[in-house]
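Asker: Got a predicted model here, sequence first, then my questions.
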Amino acid sequence: MTILVVDAGTSGVRSVALDADGTVVAEVLVEILPSSPGPGLVEIDAAATARAALATATSVLDQVGSVDAVGITNQRASTIAWDARSGDPVGPGIGWQDLRTVGRCLALQPEGIRIAPNASATKAEWLVQHSDVPAEHLRIGTVDTWLAWVLSGGSAHVTDASNALVTGLYDVAARDWSDELLDLLGVPRSVLATVTDSSGALAEATALPGSPPITALIGDQQASLLGQGCIHPGDTKLTLGTGGMLDICLGPDAGPTPAHGTFPMIGWRLGGVDTWAREAVMLSAGTCVEWLRDGLGVIDDVADSEALASSVPDAGDVVFVPALSGLGTPVWDHGARGLLVGITRGTTRAHLARAVLEGVALRAADLVDAAEADTGLRADVLRVDGGMSA
């Protein structure tokens, strides 16, 4: 058996073929970075994402011949609108780090509605308000939904429970979209996808050679949790990519009400049964290293950061707070901004690089503390993955 996985992350689209033992037999990556047309704005090129998914998947199929199934994993909460008639995106997608709806989220709080601006809910509202496409032809979804639509030639408008919950529009008790929130935000139910299990006979990828079946959809962090073997309560993983996401498996129970800035997550839904997790979020991790490269010119390649930081014994009293897109768990302050302090005439490029990496590491420690406090579980072993862990 050979499985094709299409992974659409924040910084690129990767297609991978794996054999029955889980060994990678082919892999193709196309880098697609989000754009920032203004302060607090993060946009994704939905058309480029679709082209990259088709190109990388087709290239992998050219190498392996055929596959038995296709799975899709994705950056969560980033939200895309498109016209069902043409299949074309309606403007750029809104990235999960985008802060344009912070004011709207704050305005909803007195009504008892707490929606994080990095969730899809107010992004979907914004897209509906700024679209000229009639509601009966408008489709809105997260990246998994968009890619399922593209790969199926427009026949599948689906998402799985792990992605649905992160939108902020999902009613856990009803196991469906929240009518109350949809009415409040003016988002027609018809524009949203059908919520499915994370695995099953979901669609056929007719846009790919051989039309292999699409049998899995799952958010990238939940895929990491499952892939790292975190299937028992207390099993914990940390992904350091564009942002930093710590997830701890809870099992069949959603756990106690969080008090330290973590979020209940559906890890995956199989056979209608949910496995729950709790997530702590660092909004900027790998983006801080990219900022060293692109914003300051301290390094030429992100891979150079480790060697440069290791060339000095400490950061020389330089301290970096990685709040380039605000602060997530445990304080959730989207107005916070990054700090780089303690610079003297003796500060070098190496000190800056080390301060940035130490700042990310200390924020990761915050995530562990918050997750343990909110779940009552101990993260005795921490499995780490993501681009920054390489």
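Answerer: Looks like it arrived, so ask away.

Asker: make it CA atoms for all contacts and neighbour counts henceforth
Answerer: Noted.

Asker: how much space between residue 264 and residue 254?
Answerer: Separation of residue 264 from residue 254 (Cα to Cα, to the nearest Å) stands at 6 Å.

Asker: Likewise for residue 7?
Answerer: Applying Cα to Cα to residue 7 and residue 254 gives a distance of 27 Å.

Asker: Have a look at the two and say which one is more surrounded.
Answerer: Neighbours of residue 7 and residue 254, each counted by other Cα atoms under 10 Å, are more numerous for residue 7; the result is 24 against 18.

Asker: Make sure the more buried one is actually in contact with residue 13.
Answerer: Yes - between residue 7 and residue 13 there is a contact under Cα atoms under 8 Å: 5.7 Å.

Asker: what about the helices in the stretch 201-350 of the chain?
Answerer: 220-227, 286-294, 305-310, 349-375 (DSSP state H, counting those that start in this stretch).

Asker: Same list (those helices) but as JSON lines, adding mean neighbour count and distance to residue 34.
Answerer: Formatted as JSON lines, these follow (neighbours: other Cα atoms under 10 Å; distance: least, Cα to Cα, whole Å):
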{"stretch": "helix 220-227", "mean neighbour count": "21", "distance to residue 34": "17"}
{"stretch": "helix 286-294", "mean neighbour count": "20", "distance to residue 34": "11"}
{"stretch": "helix 305-310", "mean neighbour count": "17", "distance to residue 34": "21"}
{"stretch": "helix 349-375", "mean neighbour count": "22", "distance to residue 34": "21"}
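
Asker: For the spatially most central residue of the chain, give its distance to residue 6.
Answerer: The centroid of the chain falls nearest to residue 75 when counting by Cα atoms, centre = their mean (2.9 Å). Separation of residue 75 from residue 6 (Cα to Cα): 11 Å.

Asker: Comparison target below:
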Amino acid sequence: MTVLALDLGTSSVRGLVLDADAGPRLGALARRKMRLTTGEDGTGTLDGAGYLACLVECLDELAAGGHLEDVELVATSAQWHSVLPLGGDGEPLGPVLTWLDTRPEPLAGARGPGDAEAFHQRTGTWWHRCYWTVRVPWLREQAGGRVARFVGLVEYVLGALLDEAPPSVSMASGAGLLDLRRLDWDAEACDLAGARPEDLPALAPPGWQGRLRPGYARRWPQLADARWAAPVGDGAASNVGSGCVDASRAAVTVGTSAAVRLLEAAPAGAELPPLPERLWRYRVDHEHVVTGAAYSSGGNLFAWANRELRLPGGAELEAALARAAEDLRIVANPRFGGDRPPGLAPAGCGELRGLSFDTTAVDLLAGLMTGLCRWVAGDLAVLESRLDRPTEVVLGGGALAASAWWRAAFADALAPRTVRHQRNPEVGATGAALVALGRIAEAAHLKGIGRTDAPEP
């Protein structure tokens, strides 16, 4: 079976074609960079209509290259937490709030969950600006009552392309509105968001499949009969694409942002393991959950440094980072974009300490990248606290594929655990395809997982 995998990321939208073993077909990749609007006030938004247009361009490119001829299934990895207000005509009333936006705040006089701990255990989330429980009331007030409904970025995009696009349990969990055990809208979370469960669309059932709208089926006749699987949150998809599909292996993924996660089987109705207070938990699908911690900093640290500092390039930069690490005196707080939940630090809290007249641009970058490694190591220890032994770790994502030095820095920070590297940079798209194919367990044996110090093929 041939699969078209879509990755609806923050910095780019991508489409790639995979074979029956979820391996990429040579040359069958289309990508468009996205412009993320950021600001000193904590803004972190995308243009929804522009995003849809870029995805359409990617599909046009793949179709023109003859890559969609035998596609039978379309899988989607999509960013969690995004929200977009729509008017009565279905058109956006503003930009898409991404996970990076730290502006939403509880409205004056609003009260959070009655039992915060029970709410955390039930939904895997907190009453926090990252989730719809705070975002939707804040956006509604900003829009002045003009909003007809709210959708995530993926529901907006797929809603334009498909005959229907109900929220998946994975995306609903990332919004903070799902009872993870019952796999239905959580009444208290919906009340905090200003909605009733009965007013929300029905969640996509197990095995749900969508089809292209007639207009797009004529545009891409190769996809007219293709089945579209329910979308998977990007973090969950990345775990599967990294080969981390049980409690023996944790995934550390660094793309635009970063996260450490553990995936476990958890069928609907099954009792879930206790959730440590500083970790979140979301759904992969109807049979699995993923638990972990995420950070607003990741590959965007390098993007900032590359833009603002006079860094060497390529192998020269890697060698300079290695030299800087031998006597690293910079202590860094990489909270450039603020905290991801449950933290509340706003954007602009990044810090660099230990500067001297001998400090170089590479020293600054090494300090920032090492600071993130230490955060991940601390949260992994919390993630392992209920396990009987340390996990093996698999590093993945585009930022780690691009830097052997950063992989080595993570291996040092995570020692004495065994640390490996998934060389395929498209772990999200690959993971979404395996979820759609019902082959999550097979991901543990994916090709491309090797030692962190092994030469690149």
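Answerer: Nice, I can see it. As the structure is a computational prediction, the values presented were derived from the model and not from experiment.

Asker: what TM-score do we get after superposing?
Answerer: The TM-score (TM-score structural alignment, normalised by the length of structure 1) is 0.86; 378 aligned residues with a Cα RMSD of 2.9 Å.

Asker: Which residue in structure 2 aligns with the residue nearest to the centre of structure 1?
Answerer: Structural alignment places residue 75 of structure 1 opposite residue 79 in structure 2 (criterion: TM-score structural alignment).

Asker: just checking, its match touches residue 11?
Answerer: No - taking contacts as Cα under 8 Å, residue 79 of structure 2 lies outside contact range of residue 11: 10.6 Å.

Asker: could you show me where the strands are in the stretch 251-390 of structure 1, in order?
Answerer: 263-270, 273-282, 319-321, 339-341, 382-385 (DSSP state E, counting those that start in this stretch).

Asker: Dump those strands into CSV; add mean neighbour count and distance to residue 104 of structure 1 as well.
Answerer: Compiled in CSV, those are given as follows (neighbours: other Cα under 10 Å; distance: least, Cα to Cα, whole Å):
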stretch, mean neighbour count, distance to residue 104 of structure 1
strand 263-270, 23, 20
strand 273-282, 24, 21
strand 319-321, 21, 26
strand 339-341, 13, 26
strand 382-385, 17, 34
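
Asker: Spit out the contact partners of the nearest residue to residue 19 of structure 2 once chain neighbours are set aside.
Answerer: Residue nearest to residue 19 of structure 2 in three dimensions, not counting chain neighbours: residue 2, with 4.9 Å by Cα to Cα, 6 or more residues apart in numbering. Residues in contact with residue 2 of structure 2 (Cα atoms under 8 Å, 6 or more residues apart in numbering) are 17, 18, 19, 20, 70, 71, 72, 73.

Asker: Compare those with structure 1 and list the overlap.
Answerer: Using both residues aligned by TM-score structural alignment, their matches' Cα atoms under 8 Å, structure 1 keeps these contacts from these: 17, 18, 19, 20, 71, 72, 73.

Asker: mean deviation of the helix or strand where the first one lies from structure 1?
Answerer: Here residue 17 of structure 2, judged by DSSP states H and E, is contained in strand 12-18. Average distance, strand 12-18 of structure 2 versus aligned residues of structure 1 after superposition (mean Cα distance after the TM-score superposition for structure 1): 0.6 Å.

Asker: rewinding a little: quick one, which of the helices of the stretch 201-350 of structure 1 is nearest to residue 270 of structure 1?
Answerer: helix 220-227 (12.4 Å; Cα to Cα).

Asker: Give me the contact list for stretch 350-364 of structure 2.
Answerer: So stretch 350-364 of structure 2 is in contact with 305, 309-311, 317, 320-321, 324-325, 328-338, 367, going by Cα under 8 Å, 6+ apart.

Asker: go with 6 Å
Answerer: In this structure, residues lying in contact with stretch 350-364 of structure 2 by Cα atoms under 6 Å, 6 or more residues apart in numbering are 324, 330, 331, 332, 333, 334, 335, 336.

Asker: now those residues as JSON lines including distance to residue 146 of structure 2?
Answerer: Listed next are these as JSON lines, based on distance: Cα to Cα, whole Å:
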{"residue": "324", "distance to residue 146 of structure 2": "54"}
{"residue": "330", "distance to residue 146 of structure 2": "49"}
{"residue": "331", "distance to residue 146 of structure 2": "47"}
{"residue": "332", "distance to residue 146 of structure 2": "43"}
{"residue": "333", "distance to residue 146 of structure 2": "40"}
{"residue": "334", "distance to residue 146 of structure 2": "38"}
{"residue": "335", "distance to residue 146 of structure 2": "34"}
{"residue": "336", "distance to residue 146 of structure 2": "33"}
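
Asker: wait, which of the residues you listed is closest to residue 213 of structure 2?
Answerer: Among the contacts of stretch 350-364 of structure 2, and counting by Cα to Cα, the member closest to residue 213 of structure 2 is residue 336, at 41.2 Å.

Asker: To which residue of structure 1 is that closest one aligned?
Answerer: In structure 1, residue 336 of structure 2 lines up with residue 324, judged by TM-score structural alignment.

Asker: Name the nearest residue to its match, sequence neighbours excluded.
Answerer: Nearest to residue 324 of structure 1 is residue 338, by Cα to Cα, 6+ apart, at 4.9 Å.

Asker: Now check the one you found against structure 2: what is it aligned to?
Answerer: Using TM-score structural alignment, residue 338 of structure 1 lines up with residue 350 in structure 2.

Asker: Any figure for the gap between that match and residue 334 of structure 2?
Answerer: To residue 334 of structure 2, residue 350 of structure 2 is 5 Å away according to Cα to Cα.

Asker: One more: residue 451 of structure 2?
Answerer: From residue 451 of structure 2 to residue 334 of structure 2 the distance is 27 Å (Cα to Cα).

Asker: between these two, who's got more neighbours?
Answerer: residue 334 (25 against 16).

Asker: one step back: Throw the helices of the stretch 201-350 of structure 1 into TSV and include distance to residue 143 of structure 1, thanks.
Answerer: Shown next, in TSV, are the helices of the stretch 201-350 of structure 1 (distance: least, Cα to Cα, whole Å):
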stretch	distance to residue 143 of structure 1
helix 220-227	11
helix 286-294	20
helix 305-310	30
helix 349-375	25
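
Asker: among those helices, which is nearest residue 274 of structure 1?
Answerer: Proximity to residue 274 of structure 1 (Cα to Cα) singles out helix 220-227 among the helices of the stretch 201-350 of structure 1, at 12.0 Å.

Asker: residue range for that closest one in structure 2?
Answerer: The aligned range for helix 220-227 of structure 1 in structure 2 is 234-241, by TM-score structural alignment.
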